[in-house]
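Asks: have a look; sequence and predicted model below, questions after that.
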Amino acid sequence: MSNNSITKEALATALKKLLEQQPLSKISVKHITDYCNISRNTFYYHFKDKYELINWMFYTDMLENVNSFNDPSKLTESFVKVCKALYAERKFYFACFQYVGQNSLFESLYEIYYELWKINIDMGYSECGFKLSESELSLMAKLKAHALVGIIKDWVDEGMHDNYMKYFEQIREILDSESLGYSILSNQRMMEKRAEEFDKNPIRKKNLKVC
């Protein structure tokens, strides 16, 4: 592990320990650096504030525990896994989710899902032979990103209990059924293209008449 990674891990551990004693709003950068005997200058070399530290902790956690986290083609599957990973560390994440301002974990989640949905939606429509405009793609990605983050926010507001896990699975099934629709439409589009190619091929049409 590099020195940078060791320093970041030390800051992350300090924040986790401090959150066991007091809310995030009461914890300052000085509290974090004093806890792990690291200078404030070193903290600001790695992170601009405690919220960026939290976002780094979240992203690192997801990459380690959800192997499909940043794979647009497995977005619905990874969503459930992300929620399970959040639940596994719910005390920490519940405390972090209490902040909803700029650079918050909610904001970071939205940005991540927005980019993943843009790629996912574009792939789905491209397979069907359709090309969305950038504004259409952006709008659809915003709608879906807001939907997923909004569901997570509802879960947090209700205490992040495990009874939501079945709900997350239902959401995955709904989103997967939409993906199945893309597949059916893609196959239909492919058959239509083959029919068009056949109609344009005079040799094939002539052979068909001979038969």
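Replies: Looks like it came in fine.

Asks: going by C-alpha atoms from here, please, whenever you check contacts or count neighbours.
Replies: OK.

Asks: name the helix or strand for the spatially most central residue of the chain, please.
Replies: Here the mean C-alpha position of the chain is nearest to the C-alpha of residue 113 (CA atoms, centre = their mean), at a distance of 3.9 Å. Residue 113 is located in helix 105-127, with elements delineated by DSSP states H and E.

Asks: so which elements touch that helix?
Replies: When contacts are defined as 3 or more CA pairs under 8 Å, 6 or more residues apart in numbering; DSSP states H and E, helix 105-127 sits against helix 50-65, helix 75-88, helix 134-157, helix 165-200.

Asks: here comes the other one, which I'd like you to weigh against the first:
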Amino acid sequence: MFKDRTKELFAEALEQMLLEMPLSKVKVKDLCERVGAQRPTFYYHFKDKYDLVAWIFERDFRSGMGEVPPDAGLQARTEAALNRMWQRHDFYRKAFADKSQNSIERHIQDFDVKMGETAVKRHTGAKKITEQQLFDIKSQSYGSMGYTVEWMRGEVHATPAQLAAWETERMPAFLREAYEATGYYGELG
């Protein structure tokens, strides 16, 4: 519980700092000063500021998914996650503006692909997915995540419900079935 509260304090400080400056200008030292913590405390919880941004994304994603019961279906849960993110679109626009090697886009992409792989393995009982399945998962993820980033930046005009419908309708059947059957949407670290 205390560990989560510490993470929340760093998240709140980062969000405040992003009102004043781009993510590229945020320094861990300054985050720690705002929280009243030592740098080792930050590094106990996060690798760097991008890891903190990734944690915020995962927290929001799961919080949105958790608002809807698993039996409501993938589209409803996806819509809830997108709604949660849209409520905080000012934060995400600033986070997505960063194009560094450790950017949030890269993290979300990795998170999404890993989540798909794990759901399929759990559903099929396989230890490994096929190359074709990996290709299909990545194709779905790259298109979906790229479009979601454009939506978050305000470049796409759609509601969370429309975007969720598009994402689930175009998802490979085996992947949609795995998510529906397992209810797996990743673990929050």
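Replies: All right, it came through fine. Please read these numbers as outputs of a predicted model, since none were measured by experiment.

Asks: contacting residues around the residue nearest to the centre of the first structure?
Replies: With contact set as CA atoms under 8 Å, 6 or more residues apart in numbering, residue 113 of the first structure has these partners: 145, 148.

Asks: cool, residue 32 of the second structure as well?
Replies: 10, 38, 39, 42.

Asks: from the middle of its chain, how far away would stretch 42-58 of the first structure be?
Replies: Relative to the centre of its chain, stretch 42-58 of the first structure is centred 20 Å away, using CA atoms, centre = their mean, to the nearest Å.

Asks: with stretch 28-45 of the second structure instead?
Replies: With CA atoms, centre = their mean, you get 23 Å for stretch 28-45 of the second structure.

Asks: which residues in the first structure does it align to?
Replies: Counting by TM-score structural alignment, stretch 28-45 of the second structure falls onto residues 29-46 of the first structure.

Asks: that stretch: end-to-end distance?
Replies: 12 Å (CA to CA, to the nearest Å).

Asks: return the set of buried residues in stretch 149-157 of the second structure.
Replies: The neighbour-count check on stretch 149-157 of the second structure (16 or more other CA atoms under 10 Å) flags 149, 151, 152, 153 as buried.

Asks: for residue 16 of the second structure, see how far away residue 143 of the second structure is.
Replies: Counting by CA to CA, the gap from residue 143 of the second structure to residue 16 of the second structure is 31 Å.

Asks: do residue 109 of the second structure as well
Replies: For residue 109 of the second structure, the distance to residue 16 of the second structure (CA to CA) stands at 25 Å.

Asks: what about those two, which has more around it?
Replies: Applying other CA atoms under 10 Å to residue 109 of the second structure and residue 16 shows that residue 109 carries more neighbours, namely 17 against 14.
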